[in-house]
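using only what follows, build the 3D model:
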Amino acid sequence: MKHARIAWGGAIHEAVEAGGALELRTPALRGRRLSFDEVVWLPPLAPTPRARTILALGLNYADHARELAFKPPEEPLAFAKGSGSLTGHRGFTLRPEGVRHMHYECELAVVIGREARKVGKDDAYDFIAGYTVANDYAIRDYLENWYRPNLRVKNRDTCTPIGPWLVDAGDVPDPMALRLSTHVDGQLTQQGSTADMVFDVPTLVEHFSSFMTLYPGDLILTGTPDGVVDCPIGSHVVCSIEGLGSLENTIIGKNPIQPIPAKR
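Predicted structure coming up:
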């Protein structure tokens, strides 16, 4: 099943995809259907009782590492991101004034489903709730070292669009065999497959859970293949992953005015 979180009618709602529409799960409105165009799309992640951990992989595709003139890492290269970087499908991402290298990164995002500590690879899939699409923008003007991406490179407000759907893990038979692609203004600029990851999803779950506890709702962004290009103001960027959907996003040159939905 494909799950979404949306803002509509002054409230936030859980919804699922049904017949090319959004079917609300809010008890008082359960079953009501809305078109994709009449809602504000939010990151498809339920609130968590604790701060959400977001782990993002660097150089996790060998072709992307070569594109950047690096050897693939010998162990997962990861950094943490804050929840404030997340934004939803069809949202806006700010391009800072004066930067020259702002690159999209189409990534498979893994959503943890239950508490995971010292999980072995053979059991890793049992701890995953589902998958979604992420676009982990990198502003490489500020990069100090490929192995030390500082906060201004990755951890910026609006720079991690995610969605539109959270797809149940059971509906993704093999997350390590999904085609990825990115289009900028309708032109294909990136394509690859999750089969080309240096460290696959079970390895990542085993690695991170060996020294830290992963909790329900935590995210692992698994890296991007080669083909990243600069995105000027006005770019319409679409990141697609087979079976998970297409995440749309537009680059703007001033702070986006995002509607703030009322709480339920």
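
C-alpha from now on. contacts and neighbour counts both.
Will do.

which residues in the stretch 101-250 of the chain form strands?
Counting by DSSP state E, counting those that start in this stretch, the stretch 101-250 of the chain has strands at residues 102-103, 106-112, 128-135, 138-139, 160-168, 179-184, 187-193, 219-221, 236-241, 245-252.

give me the contact list for the fourth one.
Residues lying outside strand 138-139 but in contact with it, judged by C-alpha atoms under 8 Å, 6 or more residues apart in numbering, are 99, 101, 102, 103, 104, 105, 152, 153, 154, 159.

nearest to residue 187, of these?
Each of those was checked against residue 187 using C-alpha to C-alpha; the closest is residue 104, at 13.8 Å.

show me what contacts that closest one?
Residue 104 makes contact with 135, 136, 137, 138, 228, 229, 230, 231, 237 under the criterion C-alpha under 8 Å, 6+ apart.

same check on residue 135?
104, 105, 106, 107, 159, 160, 161, 162, 239, 247.

which residues touch the second one?
The neighbours of residue 105, taking C-alpha under 8 Å, 6+ apart as the test, are 134, 135, 136, 137, 138, 223, 224, 225, 228.

next, count neighbours for the first one.
Which is residue 134. Using other C-alpha atoms under 10 Å, residue 134 is surrounded by 33 other residues.

now residue 174
If we define neighbours as other C-alpha under 10 Å, then residue 174 has 11 of them.

can you tell me how far the nearest residue to residue 238 once chain neighbours are set aside is from residue 220?
Distance criterion C-alpha to C-alpha, 6 or more residues apart in numbering; nearest residue to residue 238, sequence neighbours excluded, is residue 248 at 4.5 Å. Distance of residue 248 to residue 220, given as C-alpha to C-alpha, to the nearest Å: 20 Å.

let's compare: structure for the following, please.
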Amino acid sequence: MIKFVRFDAGAGAAYGIMEDDRIVEVKGNLFENWEKGEKEYALKDVRLLAPCEPTKVVGVGTNYKEVVAKKGELLPQEPVIFLKPSTSVIGPEQEIIIPKGVNEVNFEAELAVVIKKKAKDISPEEATEYILGYTCGNDITVKDFMEKGKPWTKAKCFDTFMPLGPCIVAGIDGANLAIRMYHNGNLVQDSNTSDMIFNVPLLISYISKIMTLNPGDVISTGTPPGKGVLKPGDVVEVEIENIGRLRNYAL
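Purely as a prediction, here's the structure:
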């Protein structure tokens, strides 16, 4: 298991490997050839950034069986997907900016998959070769616009609406991970990725048949049951087993 991070130690963004309470800088391209460098930093002395710079984030809606069961609906026959722009991405400890004039903003704990290499028209059996690793995601949504039947783009694509982090973990299986959300310290989502309707390889394959996935792109795989309303001053934390905890603040 390797924990990749993107960080700033004062000289701009760099990639590294997190080892306990220190970071070893990486030489080379994280998505091609890389090796450990000689520079090391104490974790407390650096600022963690969003762990990658995606050209796009592909979101997945209604992908947990328990969500469908609570609604009394039938399981979907194919994934429901949407896009979030690169401008929605922020990192750990950064602020989620709540738009003016909206009534209800929701948070959604999600397992996020980071793509390792260009993927187009691949099969589910090939998909694991295209995964760099997994990170925590928080799909922020303006519920007002969802309920009014407006396009999901308006509800989900505001700047700062896709926190990611704190690291990308390679070498783990994303199919059976505990996933939780804490809102101001209170547990509001508690599930496991084993409850997904469409697993990660199926999602990668499905999406790659529609659009090209580039290195660093992210697939946010849907959220389990549970919700809350995000208000200025709130703290939200996504916790995923073997990955860590992503904390952000609402402004």
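
TM-score of the superposed pair?
TM-score for the superposed chains, counting by TM-score structural alignment, normalised by the length of structure 2: 0.89, backed by 242 aligned residues with a C-alpha RMSD of 2.1 Å.

thinking again about what came up before, pick out whichever of residue 248 and residue 220 of structure 1 has more residues nearby.
Taking other C-alpha under 10 Å, residue 248 of structure 1 and residue 220 do not tie; residue 220 has more neighbours (26 against 23).

return the distance of the residue nearest to residue 238 of structure 1 relative to residue 237 of structure 1.
Distance from residue 248 of structure 1 to residue 237 of structure 1, by C-alpha to C-alpha: 6 Å.

do residue 252 of structure 1 as well
Note on residue 252 of structure 1: its distance to residue 237 of structure 1, by C-alpha to C-alpha, is 12 Å.

before we move on, the earlier item: closest one of the contacts of residue 135 of structure 1 to residue 48 of structure 1?
Distances from residue 48 of structure 1 to these, taken as C-alpha to C-alpha, are shortest for residue 162 (16.5 Å).

which residues sit in contact with the closest one?
Shown in contact with residue 162 of structure 1 (C-alpha under 8 Å, 6+ apart): 43, 44, 86, 87, 88, 89, 132, 133, 134, 135, 247.

same question, residue 127 of structure 2
Contacts of residue 127 of structure 2 (C-alpha under 8 Å, 6+ apart): 201, 202, 204, 205.

got it, and residue 43 of structure 1?
Counting by C-alpha under 8 Å, 6+ apart, residue 43 of structure 1 touches 4, 5, 86, 87, 88, 89, 161, 162, 163, 164.

is the first one within a helix or a strand, and which one?
Okay, so that is residue 4 of structure 1. Residue 4 of structure 1 is part of strand 2-8 when elements are defined by DSSP states H and E.

of the strands of the stretch 101-250 of structure 1, which is nearest residue 76 of structure 1?
strand 219-221 (11.6 Å).

which strands and helices lie in contact with that closest one?
Strand 219-221 of structure 1 is packed against strand 54-58, strand 106-112, with contacts defined by 3 or more C-alpha pairs under 8 Å, 6 or more residues apart in numbering; DSSP states H and E.

picking up where we left off before, nearest to residue 193 of structure 1 among the contacts of strand 138-139 of structure 1?
residue 105 (13.3 Å).

can you find the partner of that closest one in structure 2?
Alignment note: residue 105 of structure 1 maps to residue 108 in structure 2; criterion TM-score structural alignment.

and the most far-flung residue of structure 2 relative to its centre, how far is that from residue 48 of structure 2?
The C-alpha centroid of structure 2 is most remote from residue 38, which lies 29.5 Å away (C-alpha atoms, centre = their mean). Applying C-alpha to C-alpha, the value for residue 38 of structure 2 to residue 48 of structure 2 is 19 Å.

what residues does residue 184 of structure 2 make contact with?
234, 235, 236.

apply 10 Å and report the result again.
Neighbouring residues of residue 184 of structure 2 by C-alpha atoms under 10 Å, 6 or more residues apart in numbering: 230, 233, 234, 235, 236, 237, 249.

quick one: contacts for the residue opposite the third one in structure 1 once aligned?
Under the alignment defined by TM-score structural alignment, residue 234 of structure 2 is paired with residue 235 of structure 1. By C-alpha under 10 Å, 6+ apart, the residues touching residue 235 of structure 1 are 93, 183, 184, 185, 186, 249, 250, 251, 252.

who wins for most neighbours among the residues you listed?
Counting neighbours by other C-alpha under 10 Å, residue 93 comes out on top of the contacts of residue 235 of structure 1 with 26 neighbours.

what lines up with that residue in structure 2?
Match for residue 93 of structure 1 (TM-score structural alignment): residue 96.

roughly how far apart are its match and residue 87 of structure 2?
Relative to residue 87 of structure 2, and taking C-alpha to C-alpha, residue 96 of structure 2 is found at 12 Å.

repeat that for residue 111 of structure 2.
Counting by C-alpha to C-alpha - residue 111 of structure 2 and residue 87 of structure 2 are separated by 19 Å.

counting neighbours, go ahead and name the busier of these two.
With neighbours defined as other C-alpha under 10 Å, residue 111 of structure 2 and residue 87 compare such that residue 111 has more, 29 against 17.

how about the contacts of residue 104 of structure 1 in a markdown table, adding distance to residue 126 of structure 1?
Shown next, in a markdown table, are the contacts of residue 104 of structure 1 (distance: C-alpha to C-alpha, whole Å):
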| residue | distance to residue 126 of structure 1 |
| --- | --- |
| 135 | 25 |
| 136 | 26 |
| 137 | 29 |
| 138 | 31 |
| 228 | 32 |
| 229 | 36 |
| 230 | 38 |
| 231 | 37 |
| 237 | 33 |
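
re earlier: tell me the one among the contacts of residue 127 of structure 2 nearest to residue 69 of structure 2.
The closest of the contacts of residue 127 of structure 2, once distances to residue 69 of structure 2 are taken by C-alpha to C-alpha, is residue 202, at 21.2 Å.

so who does the closest one touch?
So residue 202 of structure 2 contacts 78, 79, 122, 123, 124, 125, 126, 127, 208 (C-alpha under 10 Å, 6+ apart).

how many other residues sit next to the nearest residue to the third one once chain neighbours are set aside?
Residue nearest to residue 122 of structure 2 in three dimensions, not counting chain neighbours: residue 205, with 5.3 Å by C-alpha to C-alpha, 6+ apart. Summarising burial for residue 205 of structure 2: neighbours were counted as other C-alpha under 10 Å, giving 19.

good, wrapping up.
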